[in-house]
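# Give me the fold of what follows.
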Amino acid sequence: MAVAVNTGISSKDRGAIVAGLNKVLADAYAVYLKTHGYHWNVRGPNFQSLHVLLEGQYTEQWAALDTIAERIRALGELAPQGYGAFGNLSSIKDGDPEQDSDGMLTDLLKDNETLIATLRAAFPATEAGGDEATADLLTQRLQAHEKHAWMLRATLGVK
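Next up, the predicted model:
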């Protein structure tokens, strides 16, 4: 039995909101995967502190993925899944484990900034649809990735 979603957001607005969330989820998943991979492969004299820094970031990111996907489901759509679907939606490229630690951190900084732009780009649809719940989720993720970017920038010794 099909029951229409009736949460006060039109079908058209929900579609636009979900399109933005799908891209957010794909970029967030790609940043999570790269952060976790660099956690495994980082090397050098600052190994321990970088290993711990990246573990804190990927752990926080992992928990958020479920929240984003569940918001998509609450809006009545299926969340994308699988590497192919995420690859088609994401603008984040795979990491290179051969890089030195500064290269890895610079790569993650750039990717967090890309994800920040993706998050910002999703706001207009939430505003147009009057979707305060999704706007709140985007705000929380924006704060988290701005903090991740700041910590990476500070670790690299740049302003």
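
# alpha carbons only for contacts and neighbour counts from here, please
OK.

# Figure out how far stretch 84-98 is from the centre of its chain.
12 Å (C-alpha atoms, centre = their mean, to the nearest Å).

# Apologies, that question was intended for stretch 62-74.
11 Å.

# which parts of that stretch are buried?
Under the neighbour-count criterion of 16 or more other C-alpha atoms under 10 Å, stretch 62-74 has 62, 64-65, 68-69, 71-72 buried.

# Next: stretch 149-159.
149-153, 155.

# before we move on, the earlier item: switch the buried residues of stretch 62-74 over to a markdown table; also include distance to T106.
Output for the buried residues of stretch 62-74, formatted as a markdown table (distance: C-alpha to C-alpha, whole Å):
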| residue | distance to T106 |
| --- | --- |
| W62 | 21 |
| A64 | 22 |
| L65 | 23 |
| I68 | 26 |
| A69 | 28 |
| R71 | 31 |
| I72 | 31 |
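
# How about the secondary structure of E127?
helix (DSSP: H, G, I helix; E, B strand; the rest coil).

# contacting residues around it?
A135 (C-alpha atoms under 8 Å, 6 or more residues apart in numbering).

# ditto for L137
Contacts of L137 (C-alpha under 8 Å, 6+ apart): I68.

# Next, the structure of the following sequence, for comparison with the previous one:
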Amino acid sequence: MTIATAAAPASPSDLDERAAMTVADALKIILADSYAVYLKTKNFHWHVSGPYFRDYHLLLDEQAAEILAVTDAIAERARKTGNTTIRSIGDVARHQTIKDNDADFVKPQDMLAELRADNLSMVESLRRAKDIADAAKDNGTSGLIDTWTDEAERRAWFLYEVGRTD
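The predicted model follows:
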């Protein structure tokens, strides 16, 4: 007697393969940008100075931890759809749209403004990715993107409020 064995599924997901790949491509950009903003936030955390040092230092550390915490969920979502994700620092550099800041000195107010702009850029990327996920009928990714968008908007709001001079 021969026992029939089922072939392994081509993907762990029931999403259309092309649509899932498009979602994964959008997630690669979000993941790369998350790492870029994370490193910039840590850079500014390490190098902030001035009369509000403690407040800015703590805020930037808190925001960096929040950004880093979401990276695993982004990568795992791509894997759940049967795709691959970022593999190295070089891969991050190839996919990121957020510009690095390697300046020797950045004024604290400029740090806050730049990070606010970067977080708002992340919001734009997340909204584009949500449209892609919705078109693919990828409810799981779409729902996660809502949370990630809210978190990026919150970071931008905090950076706006602490950076106000009026």
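
# just to revisit the earlier point, out of the buried residues of stretch 149-159 of structure 1, the closest to R120 of structure 1 would be?
Lowest distance from R120 of structure 1 to the buried residues of stretch 149-159 of structure 1 (C-alpha to C-alpha) belongs to A149, with 15.0 Å.

# what's the nearest residue to the equivalent of the closest one over in structure 2 if we skip its chain neighbours?
Using TM-score structural alignment, the partner of A149 of structure 1 in structure 2 is A156. Residue nearest to A156 of structure 2 in three dimensions, not counting chain neighbours: R116, with 4.6 Å by C-alpha to C-alpha, 6 or more residues apart in numbering.

# Superposed on structure 1, what's the mean shift for stretch 54-65 of structure 2?
Averaged over the aligned pairs, stretch 54-65 of structure 2 sits 0.5 Å from structure 1 after superposition, using mean C-alpha distance after the TM-score superposition for structure 1.

# what comes into contact with that stretch?
With C-alpha under 8 Å, 6+ apart, stretch 54-65 of structure 2 has contacts from 37-39, 41-42, 44-46, 48, 155.

# quick check: that stretch aligns to which part of structure 1?
Using TM-score structural alignment, stretch 54-65 of structure 2 pairs with 48-59 in structure 1.

# How far does the strand or helix carrying H57 of structure 2 sit from its chain's centre?
Element membership for H57 of structure 2 (DSSP states H and E) is helix 53-80. Helix 53-80 of structure 2 sits 8 Å away from the centroid of its parent chain (C-alpha atoms, centre = their mean).

# now stretch 130-144 of structure 2
Relative to the mean C-alpha coordinate of its chain, stretch 130-144 of structure 2 is positioned 16 Å out (C-alpha atoms, centre = their mean).

# residue range for that stretch in structure 1?
Aligned using TM-score structural alignment, stretch 130-144 of structure 2 spans residues 123-137 in structure 1.

# Start and end of the matching stretch, how far apart?
Terminal residues of stretch 123-137 of structure 1 are spaced 10 Å apart (C-alpha to C-alpha, to the nearest Å).

# Which helix or strand lies directly C-terminal to the helix holding H57 of structure 2?
Toward the C-terminus from helix 53-80 of structure 2 - assigned by DSSP H and E - lies helix 89-95.

# Give me the residues contacting that next one.
In contact with helix 89-95 of structure 2 (C-alpha under 8 Å, 6+ apart) are residues 28-29, 31-33, 35-36, 86.

# Make a PyMOL selection of the buried ones in the residues you listed.
Listed next is the PyMOL selection for buried residues among these, using 16+ other C-alpha under 10 Å:
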select buried, resi 28+29+31+32+33+35+36+86
